[in-house]
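Participant: sequence and predicted structure below; questions after.
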Amino acid sequence: MPISTIGKTACTLGMSVDTLRYYEKIGLLPPVARDSQGRRHFAARDLRRLRFIQRAQRCDFSLDEIRVLLESRSCRDAARPEVARLTQQKLRDVQARIAELNLLQQELGNLLQRCEASGQGCPIIDRFDAPTK
C-alpha cells in the first residue's frame, strides 16, 4: 500500500487531522515517518493501528485502555487474561448504563403519561420543580 499523507489518511479513516496528530503526540501512534519538509506520511502499518484504535473506541474503550490493548498485540497469549479482564469490566459498565437508561425510559414514559392525562398545568415541569425528599 502506498504511503498516505495526513489529509488523505484522515479522510480515509473518517478522522480529523488534529486527532491523528494527537494520537501521535500522546504515543498512541508511534512517530510517523516524515519527509524532508516535515510532512507526515502514513504507512500501511499506521493505518492498521489507527483502524484498531477506531474499532476499540466503538466498543467504548478509553484511550488509556486502548493503549493497553495495543501493547497486548505483540504477545496475545500472555495478554489474554488482561484483555479479558478489561473487556469484562467494559461489559459490566455497559450493562450498568443500560440499566440506568431503562430506568430513565420508564421515568420519561411516566412523565409523558401524566402530561397527556393532565387537563391543565404541566406535570413534567411540576415534577422537576418538586422539592427533593
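Facilitator: Nice, thanks for sending it over.
Participant: CA only for contacts and neighbour counts going forward, please
Facilitator: OK.
Participant: ok, so what distance separates Asn97 from Asp77?
Facilitator: Heads up, residue 97 is Arg, not Asn. Between Arg97 and Asp77 the computed distance is 31 Å (Cα to Cα, to the nearest Å).
Participant: just Leu47 next, same as before
Facilitator: 24 Å.
Participant: what about those two, which has more around it?
Facilitator: Ranked by neighbour count (other Cα atoms under 10 Å), Leu47 and Asp77 place Leu47 first, with 18 against 9.
Participant: what helix or strand is the nearest residue to that one once chain neighbours are set aside located in?
Facilitator: Excluding its sequence neighbours, the residue lying closest to Leu47 (Cα to Cα, 6 or more residues apart in numbering) is Thr9, at 7.5 Å. Using DSSP states H and E, Thr9 sits within helix 6-13.
Participant: A further structure is provided below for comparison with the first:
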Amino acid sequence: MIAYIGIGGNLGDALATVERAVQALRTSLPASQCLRVSSLYRSAPIDAGGPDYVNAVAELCTTLSPEGLLQALQALEQAEGRERPYRNAPRTLDLDVLLYGAQRLDSPALTVPHPRMNERAFVLLPLAELWPQGVSAAALAAVADQRIERL
C-alpha cells in the first residue's frame, strides 16, 4: 500500500529532528519502504503559537495496516520526546498518516484521509511535490495565504 506521511516539528532543533525522522522512516519503520521524501519547508504555526515548524511529506510503501502504521509512527514520535499536553501544542515531532492508498477510515484513533490536510499549505505543497495529480490547483490556491517557504 502507498501511504503519505506528514512530518513536522517546532521544538528544539526542529530541522535536525525532522531529518532524524526521515532517516528513521528510511531505515527503521517495520514492513515499510520509504520511496521518496519532499523538500523541507518552514511554516508558521496554525494557531500562531510557538516557533515556526519544519515540515515535509514522505511516500511509503507499507504492508502495515493503517492502525499498525500509526502505532509505528507514534513510537518514532515518542523516541523524539513527543508530548501531547493539548491539541495543536508545539511539538518535537509530529508524524501524521495523510493518505493510505484510496482507503477511507474514521475511527477514534485514526481518520484517513487526514481530515485537515486540505486546509494546510505545509501538507499540500510537499504532497504536491510527490503526488502532483493528487493536489488540485484549487486546493493550493485555498492555502496560498499561509506563510511557508522551501528550505
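Facilitator: Alright, I've got the coordinates. This is a predicted model, so every value here is computed, not measured.
Participant: work out the TM-score between the chains.
Facilitator: Once superposed, chain against chain, the TM-score is 0.24 (TM-score structural alignment, normalised by the length of structure 1); 55 aligned residues with a Cα RMSD of 4.6 Å.
Participant: list the buried ones in the helix or strand following the helix holding Thr9 of structure 1?
Facilitator: For helix 6-13 of structure 1, the following helix or strand on the C-terminal side (DSSP H and E) is helix 17-25. Neighbour counts over helix 17-25 of structure 1 (16 or more other Cα atoms under 10 Å) mark Leu20, Arg21, Tyr23 as buried.
Participant: what's the distance between the second one and Ile53 of structure 1?
Facilitator: The reference is to Arg21 of structure 1. Distance from Arg21 of structure 1 to Ile53 of structure 1, counting by Cα to Cα: 14 Å.
Participant: got it, and the last one?
Facilitator: As judged by Cα to Cα, Tyr23 of structure 1 and Ile53 of structure 1 stand 10 Å apart.
Participant: same question for the first one.
Facilitator: The gap separating Leu20 of structure 1 from Ile53 of structure 1 is 11 Å, by Cα to Cα.
Participant: elements contacting the top strand by length along structure 2?
Facilitator: Longest strand in structure 2, counting residues (DSSP state E): strand 53-62. The contact analysis (3 or more Cα pairs under 8 Å, 6 or more residues apart in numbering; DSSP states H and E) places strand 53-62 of structure 2 against strand 2-9, helix 14-27, strand 32-37, strand 41-43, helix 121-130.
Participant: for Val112 of structure 2, find the nearest of the ones you listed.
Facilitator: Checking those against Val112 of structure 2 by Cα to Cα gives strand 2-9 as the closest, at 10.2 Å.
Participant: structure 1: strands as residue ranges?
Facilitator: Using DSSP E, strands in structure 1 cover 4-5, 33-34, 40-42.
Participant: out of those strands, which is closest to Ala84 of structure 1?
Facilitator: Taking those one by one with Cα to Cα, strand 40-42 is closest: 30.6 Å.
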